[in-house]
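Whatever this is, show me its structure:
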Amino acid sequence: MKITVIGTGYVGLVSGTCLAESGNQVICADIDAEKIARLRQGEIPIYEPGLRELVRRNVSEARLRFTTDIQAAVEQSLVIFIAVGTPARPDGASDLGPVFQVAKTIAHAMSDFKVIVIKSTVPVGTNERVRQTITGLTKQEFEVVSNPEFLKEGTAVHDFMKPERVIIGTTNEQTAELMKELYAPFVRTGNPIFVMDPRSAEMSKYAANAMLASRISFMNELAQLCERTGADVEQVRLGLGTDSRIGAKFLFPGVGFGGSCFPKDLQALEGADALLLLTEWNEFRSPDFERVKSTMRLPVVFDGRNIYNPGKMRRLGFSYYGIGRRS
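I've put the predicted structure just below:
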């Protein structure tokens, strides 16, 4: 299948690369000429395990290419993914300007039927607004599909290649079948593809994020209560997570929640007064603690993810502080 992905950020680059890996002809397009130039040279602007190798292989085998010519990319493809960012505005609402700008660009470039897939995280009702925007600018036939992403930083390639579920928001049966065909290689083990109306598909993304954030926020509050009462949140977590009605995932307290913006180089610790751990990435689970200690001015560790053993850290000479754990 011939596909264009507009937006080469985290979601767009991972999605486009994985779609190429399954045999599709994929064009990743972006208005950022510098980013496209770097991608053409094999430089990956984000860190994601396995992504660099997939990009290089699919580029070398002519299934994946990068361009700033969005109009030409749209003309050459049947399926167009919108994967641009939707940053928060000062009032907290999503800035949909980039999405609608891409929709206008697609409308002006269309010369035949297209399936336009919204991969960006957007509020409920955006599918209809994108449809209205394009309808006002072209007489060509098209369909708009809502296809939310559920990628986790650090496992995004695996999440796309082996999704727990795929959600397709459309009321058009032919479009639904085309999208099922596109995703069929990724669900060969039987994981479900759910076809639903666009509004329900859009809401599913927000509902999932809200539920996960609620679990983490609850555990953070519970950790504070444990500190005040002398309980150990790690022990409480085990008792809580073995309840089948609750489950053990996303029950790890910490200092809020967020993405992978932790420095990759331990040299950044040189002369530091304290180390604050805010990630659970594997490369930070078993570091060379003697080296870490030797580079720090004061061996103080604030373990915001509770991944280190308190007793071991103190035996190694660190002043250790966890979240909701006994001192």
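
contacts and neighbour counts: CA atoms only from here.
Noted.

and Lys114, what is it in contact with?
Each residue near Lys114 by CA atoms under 8 Å, 6 or more residues apart in numbering is listed here: 77-80, 141-143.

please redo it, this time with the cut-off set to 6 Å
78-79, 142 (CA atoms under 6 Å, 6 or more residues apart in numbering).

now swap in Ser77 and tell me
2-4.

Would you mind giving these as a markdown table with secondary structure, neighbour count and distance to Gly85 added?
Formatted as a markdown table, those follow (DSSP: H, G, I helix; E, B strand; the rest coil; neighbours: other CA atoms under 10 Å; distance: CA to CA, whole Å):
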| residue | secondary structure | neighbour count | distance to Gly85 |
| --- | --- | --- | --- |
| Lys2 | strand | 17 | 23 |
| Ile3 | strand | 23 | 19 |
| Thr4 | strand | 28 | 16 |
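
picking up where we left off before, and which of the contacts of Lys114 is nearest to Ala184?
Ranked by distance to Ala184 (CA to CA), the contacts of Lys114 are led by Val79 at 15.4 Å.

how about the helices in the stretch 151-300 of the chain?
In the stretch 151-300 of the chain, the helices defined using DSSP state H, counting those that start in this stretch lie at 156-161, 173-183, 198-229, 233-241, 289-295.

quick one: buried residues of the shortest one?
When you say that, I think you mean helix 156-161. Judged by neighbour count (16 or more other CA atoms under 10 Å), helix 156-161 contains these buried residues: 156-157, 159-161.

State the number of residues packed around the closest residue to Asn24 other than its chain neighbours.
Take Asn24 and drop its neighbours on the chain: the residue closest to it by CA to CA, 6 or more residues apart in numbering is Met1, 5.0 Å away. Residues lying near Met1 (other CA atoms under 10 Å) number 15.

this one as well, want them side by side:
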Amino acid sequence: MGEKGMNIAVIGAGYVGLVTGVSFANLGNDVVCVENDREKLALLRKAVPPFYELGLAELLKKNIDAGRLRFSDTVSDGIRNAEAIFIAVGTPSLPDGSADLSAVWSVAEEIAAHLDHKALIVTKSTVPPGTTKELKNFLASRLDVKFEVANNPEFLRQGTAIRDFILPDRIICGVEGDYGKRVLGSLYSGIARPDRPILFMDTVDSELVKYASNTFLALKISFINEIASFCASLGGDIDEVAKGMGLDRRIAPRFLHAGIGFGGSCFPKDTKALVYEMEKRSLYPGILKEVLKRNQLQRMLVIEKLKMLYPEGISGKSVGIWGLSFKPNTDDMRNAPSIDIISALLEEKAVVRAYDPYAMKQANRIFPDVTYCPNAYDAAREVDALLVLTEWHEFRDLDFERVVSLMHNPVMVDGRNMFNPRDMSRLGFRYLSIGRRDYI
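Below you'll find the model as predicted:
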């Protein structure tokens, strides 16, 4: 590793790959990101991110201008001088729940065909336990050069991914030898601290750390949502219950927020994949199956509450949507609860108006018949109900008296428990939320 840092190739410039590549470049390394989507590649070469992530645009431009980051459309070019090759392609769910590894193996074929020097090949993509060892065997049968493999799972949260890369809770490195340990140790030396250590372990263990971490967080969300259903039946307030639970250090407060469940590219996919991998080994993933079942039930709660207020049906009713992305501070619509909810509304012949600060372009590809509005006020205009599906901070700062005056019927179903029920009732809303008393 010289003055300019290490030569790194990142294969795949999607969410994980681009954040990884930009962040490594910002640490002083020379990075080539390989992307085969021509439209995305054209944007990246102009220093334009193809998706929204806080702080990404600035770092992308900074490191392109500094000459530390470039983009290519071929693996052969990307890995030409690479000391470390990170595979960061997508591993989406197949219909049976298993992870689709076709992109990983396609990259492996390219590496086998073109690598002509010693390098560390790292799976950054989320892959089932045992995949990195399979990759090692695959490459060993095809390469004449020395190499090692490693697994380095990511724990990036959309909306805070740049910060998460630089200030991780821990850095997990599955290695197969001393070379991999030295390379990854050097790459992360500027980030690791005693309170955010590098943990070296076997690749099977590191792969499972990723799956177990994500499914545990999904379990925590589904657990509080299940308790919320009981709490609502008692006339209680799940937010107070969660607050009391979260002060116990053994439990902690994060991911104890009741609502319409989890979405995104990780929690649903990884939980399904772990279920599949366990069942493949004749193990019973009963808890994980219930996590997925509860999550699906949560999504439909807002529809059930809407139908409770309109027992005659919602056909022809105008419904406003606040928030489309699966979480705030991202434009990502993958597995967003809004998809199932809007699908149900359209199936019931409701008329849908929607607003999201960043995700409307993506949503329009899925729902071209929805009316997309320039702001939250316009989404509330003449509607029979408002559904809050993403907890964007800007929704807290609205003039709610104005919102009430714009609506045909001031009904709000808050799927994210953003607002105080009593306050909203005093403002004139018929207000319903999750795991709390409804004011109707």
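
picking up where we left off before, just checking, which of the contacts of Lys114 of structure 1 belong to helices?
For the contacts of Lys114 of structure 1, not one is inside helices, with DSSP state H as the criterion.

Only the buried subset of those, as a PyMOL command please.
In PyMOL, this line selects whichever of the contacts of Lys114 of structure 1 come out buried by 16+ other CA under 10 Å:
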select buried, resi 78+79+142
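
what residue of structure 1 matches up with Ala88 of structure 2?
Mapped onto structure 1 by TM-score structural alignment, Ala88 of structure 2 lines up with Ala83.

What of Asn137 of structure 2?
In structure 1, Asn137 of structure 2 lands on Gln132 (TM-score structural alignment).

any idea how far that match is from Arg285 of structure 1?
49 Å (CA to CA, to the nearest Å).

What of Pro45 of structure 1?
24 Å.

Looking at those two, which has the bigger crowd around it?
Between Pro45 of structure 1 and Arg285, counting by other CA under 10 Å, Pro45 is the more crowded of the two (15 against 11).

how about that one, what's its match in structure 2?
That one, Pro45 of structure 1, aligns with Pro50 by TM-score structural alignment.

Map Glu61 of structure 1 onto structure 2.
Per TM-score structural alignment, Glu61 of structure 1 is aligned with Ala66.

actually Ile6 of structure 1, not the one I wrote
So Ile6 of structure 1 corresponds to Ile11, using TM-score structural alignment.

so who does its match touch?
By CA under 6 Å, 6+ apart, the neighbours of Ile11 of structure 2 are 33-34, 87-88.

Which of these fall within strands?
Among these, the ones falling in strands (DSSP state E) are 33-34, 87.

For Gln362 of structure 2, which non-adjacent residue is closest in space?
Met333 (6.7 Å).

From Ile339 of structure 2, how far out is the one you found?
8 Å.

Excluding its own residues, what touches stretch 293-300 of structure 1? List them.
Residues contacting stretch 293-300 of structure 1 (CA under 6 Å, 6+ apart): 269-274, 318-319.

Now which of those residues would you call buried?
By 16+ other CA under 10 Å, the contacts of stretch 293-300 of structure 1 give 269, 274, 318 as buried.

which one in structure 1 is aligned with Pro128 of structure 2?
Match for Pro128 of structure 2 (TM-score structural alignment): Pro123.

Spatially nearest residue to that match (excluding sequence neighbours)?
Counting by CA to CA, 6+ apart, the residue nearest Pro123 of structure 1 is Glu202, at 6.6 Å.

Tell me, how many residues neighbour that neighbour?
Glu202 of structure 1, neighbours per other CA under 10 Å, totals 27.

can you check Asp438 of structure 2 too?
So Asp438 of structure 2, with other CA under 10 Å, has 17 neighbours.

My read is that it contacts Ser425, right?
No - contact criterion CA atoms under 6 Å: Asp438 of structure 2 and Ser425 do not qualify, at 9.4 Å.

mind listing the strands for structure 1?
2-6, 25-29, 64-67, 79-82, 114-118, 142-146, 166-169, 193-196, 275-277, 300-303, 319-321.

quick one: the second one to structure 2 mean distance?
Overlaying structure 2 shows strand 25-29 of structure 1 at a mean distance of 0.8 Å from the equivalent residues (mean CA distance after the TM-score superposition for structure 1).

likewise the fifth one?
For strand 114-118 of structure 1, the mean distance from the matching residues in structure 2 following superposition reads 0.8 Å, by mean CA distance after the TM-score superposition for structure 1.

how close does the closest residue to Gly85 of structure 1 other than its chain neighbours sit to Gly256 of structure 1?
What sits nearest to Gly85 of structure 1 in space, not counting adjacent residues and going by CA to CA, 6+ apart, is Ser120, at 6.6 Å. Distance check for Ser120 of structure 1 against Gly256 of structure 1: by CA to CA, it reads 24 Å.

Between the two, which is the more surrounded one?
Ser120 (22 against 13).

just checking, that one touches Ala83?
Yes - Ser120 of structure 1 sits in contact with Ala83 when judged by CA under 6 Å, with a separation of 4.8 Å.

What is the equivalent residue in structure 2 for Ser15 of structure 1?
Per TM-score structural alignment, Ser15 of structure 1 is aligned with Thr20.

ok, how many other residues are close to its match?
Applying other CA under 10 Å, I find that Thr20 of structure 2 has 24 neighbouring residues.

against structure 1, where does stretch 163-175 of structure 2 fall?
Counting by TM-score structural alignment, stretch 163-175 of structure 2 sits on residues 158-170 of structure 1.

next one: stretch 71-78 of structure 2 to chain centre, how far?
26 Å (CA atoms, centre = their mean, to the nearest Å).

tell me which residues in that stretch are buried?
71-73, 75-78.

what's the answer for stretch 207-216 of structure 2, then?
Those would be 207-211, 214-215, for stretch 207-216 of structure 2 by 16+ other CA under 10 Å.
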